[in-house]
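Student: Based on what follows, work out the 3D shape:
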Amino acid sequence: MRRPAQHARMGPRPRRALAVGAVLLLAAGPSALAAAPGPGPSALAAAPRPYSAAHAVASRPGGTPSGAVASSGPGDRGTQLYLQNCASCHGPRGQGAQRGPSLVGVGAANVDFQLSTGRMPASHEVQQAPRRRPVFSAEDIAAIVEHVGTFGGGGPAIPRVAPGNMPAGREVFAANCAPCHGAAGAGAVLTNGWVAPPLYESTAVQVAEAVRVGPGLMPAFPSQVLSDAQVDDLAAYVRQLRGERLDRGGHPLGRLGPSTEGLVAWLVTLALLVGAVRWLGSRAGQ
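Tutor: All right, here's what the predicted structure looks like:
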């Protein structure tokens, strides 16, 4: 009878030992697995993936993660600028829309001319956008030009202008440009609300781009019509016009023309005559 009682007293100890062993096994299990050599399939699945900015952008709805740059190359910069400033009128892939023409195959010279002269992006729809201060920097313009080039090939490239002969450029200007822009390059009014703008602010590259592209009502002059050397000569002459800023006559009162300048001259003369009469009258009274 003592042995069963002794067995009853010894019964709970093995169970307690098993429980303690199970707890120790569970506590030591993750450490043992982490220290085990060679990553198994389960370890590879649990390993953290490398961080990427694209993954962070995808994981955050509608925003760029703080501290991450969404674009790193000039192509990405051009894509962002185009989508923010141009796609609403010309379409996300330059296919054109009701508010803007297609940009597929227009060429780098066309895009660079419109952006560098500040004509684009336009704040509202107009028949002929005026020249303004450029909205983008030279680096941003180059990025947009590169992005638009991905829409399709074709179109004139940005010309490289070399020093030209100014007398030869005067002949080219008189034959092809003066009928619209005026002999002094001051611009003129055309038909149906169009104007030929003044050329005083145009750079040599912009002159060459306008010749090859033909913006607005201006016809395009391909290399078969005007050679690169002739374009260089023309740019040299327009640069001379920029330096001289020829006037329509008299003192340059905003280059408003002889009528306005003549009126100012008559007013000055009349004021001098009145002053002289009053001076003579005061002398006679003495």
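
Student: drop to CA atoms for contacts and neighbour counts, all remaining ones
Tutor: Will do.

Student: What count of nearby residues applies to the nearest residue to Arg132 once chain neighbours are set aside?
Tutor: Excluding the flanking residues, the one nearest Arg132 by Cα to Cα, 6 or more residues apart in numbering is Gly118, at 4.5 Å. By the criterion of other Cα atoms under 10 Å, Gly118 has 18 neighbours.

Student: the helices in the stretch 151-286 of the chain, which residues?
Tutor: Using DSSP state H, counting those that start in this stretch, the helices of the stretch 151-286 of the chain run over 166-176, 178-181, 204-213, 228-244, 258-285.

Student: Here is the second sequence; please produce its structure so I can put it next to the first one:
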Amino acid sequence: MKKLSARRRHPLAAVVVLLLALAATGGLYTAFAPADQAQADETAQSLAIDEGKRLFSVGCASCHGTGGQGSSDGPSLVGVGAAAVDFQVGTGRMPLQQQGAQAPKKKVIYSQAEIDQLAAYVASLGAGPAKPTKNQTDPSGADIAKGGELFRTNCAQCHNFTGEGGALTHGKYAPNLRDTSPKHIYEAMLTGPQNMPSFPDTTMPEKNKKDIIAYLHAVNSSESTTPGGLKLGGLGPVAEGLFAWIFGLGALIAVAAWVAARTAKAKRS
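Tutor: Here you go, the predicted model:
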């Protein structure tokens, strides 16, 4: 008993007890921790990548290459990230129907589950922007006025000040944003599809993106009103040109007719 008591009072006794406690804790954690859940998640991700690779080889590899490395018909997808895939495929722009100046928005042919699988496969080819969460794209509580300022500064040159879209050069155009979901607007800003510049979080923070989404929702919702009457920009991307063509050219024709009539009258005199 004296020997046992002496051992308990030994300076290293506390260290030994602590090590034994840590070892026991580690063993219990290993035995009861949700390792099965982590393994299940890893397995599900692996299956999603495999299924995405199969879908990619059928619908995308003919243009982007069997490994997403790109070809003469399509760019490399290495490093574009899951967000780019979710935007392009989720809006029907991909797979491309035919080569042209720009990929138009059209009917989506993949389910969201299949889009997620394609995104998982492309994301596995190289690091890139991930799909935004619902919280990132929710405009609730965002600053609409700030969003309008940011949109007019960075986007209105192409998309019109209310997001109605507009023509660009060589057959390209900025699409109408009226029916675009907040998620796809966020992904477009994040990845910069086609002619659009990208606005990563280092350039435009997440809060500013939400402000822009809130602004577009405010000006394009069915509840928005125009107290001054029908807005010119709301007629479409060529409204101003149509106005100038009808009234401007009409005025020039009227002036030309008046000048011709006066000239003829002067000659008869």
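
Student: related to what we said a few turns ago, now do the same for the residue nearest to Arg132 of the first structure: its match in the second structure.
Tutor: Applying TM-score structural alignment, one finds that Gly118 of the first structure aligns to Gly92 in the second structure.

Student: which SSE is that match in?
Tutor: Following DSSP states H and E, there is no helix or strand that holds Gly92 of the second structure.

Student: again with Ala6 of the second structure
Tutor: Using DSSP H and E, Ala6 of the second structure falls within helix 2-8.

Student: outside of that helix, which residues touch it?
Tutor: If you take Cα atoms under 8 Å, 6 or more residues apart in numbering as the criterion, helix 2-8 of the second structure is touched by Ala13.

Student: Give the aligned range of the helix or strand just after it in the first structure.
Tutor: Next helix or strand after helix 2-8 of the second structure toward the C-terminus (DSSP H and E): helix 13-32. Per TM-score structural alignment, helix 13-32 of the second structure has no counterpart in the first structure.

Student: Show residues contacting helix 13-32 of the second structure.
Tutor: Contacts of helix 13-32 of the second structure (Cα under 8 Å, 6+ apart): Arg7.

Student: neighbours of Asp73 of the second structure, just the number please.
Tutor: Neighbourhood size, Asp73 of the second structure [other Cα under 10 Å]: 10.

Student: Aligned counterpart of Ala167 of the second structure in the first structure, please.
Tutor: Under the alignment (TM-score structural alignment), Ala167 of the second structure maps onto Val189.

Student: Pull the contacting residues for Ala130 of the second structure.
Tutor: Gly81, Ala82, Ala83, Ala123.

Student: Can you match these up with the first structure and say which hold?
Tutor: Mapping these onto the first structure (both residues aligned by TM-score structural alignment, their matches' Cα atoms under 8 Å) leaves Gly81, Ala82, Ala83 still in contact.

Student: Could you find the closest non-adjacent residue to the first one?
Tutor: Looking back up the chat, that one is Gly81 of the second structure. Gly128 is the one closest to Gly81 of the second structure (Cα to Cα, 6+ apart), at 3.7 Å.

Student: Same question for the last one.
Tutor: Counting by Cα to Cα, 6+ apart, Ala83 of the second structure lies nearest to Lys131, which is 4.3 Å off, once chain neighbours are set aside.

Student: Tell me how many other residues crowd the counterpart of that neighbour in the first structure.
Tutor: Under the alignment (TM-score structural alignment), Lys131 of the second structure pairs with Ile158 of the first structure. As a burial measure, Ile158 of the first structure scores 20 neighbours (other Cα under 10 Å).

Student: for Leu270 of the first structure, same thing?
Tutor: For Leu270 of the first structure, the neighbour count with other Cα under 10 Å is 12.
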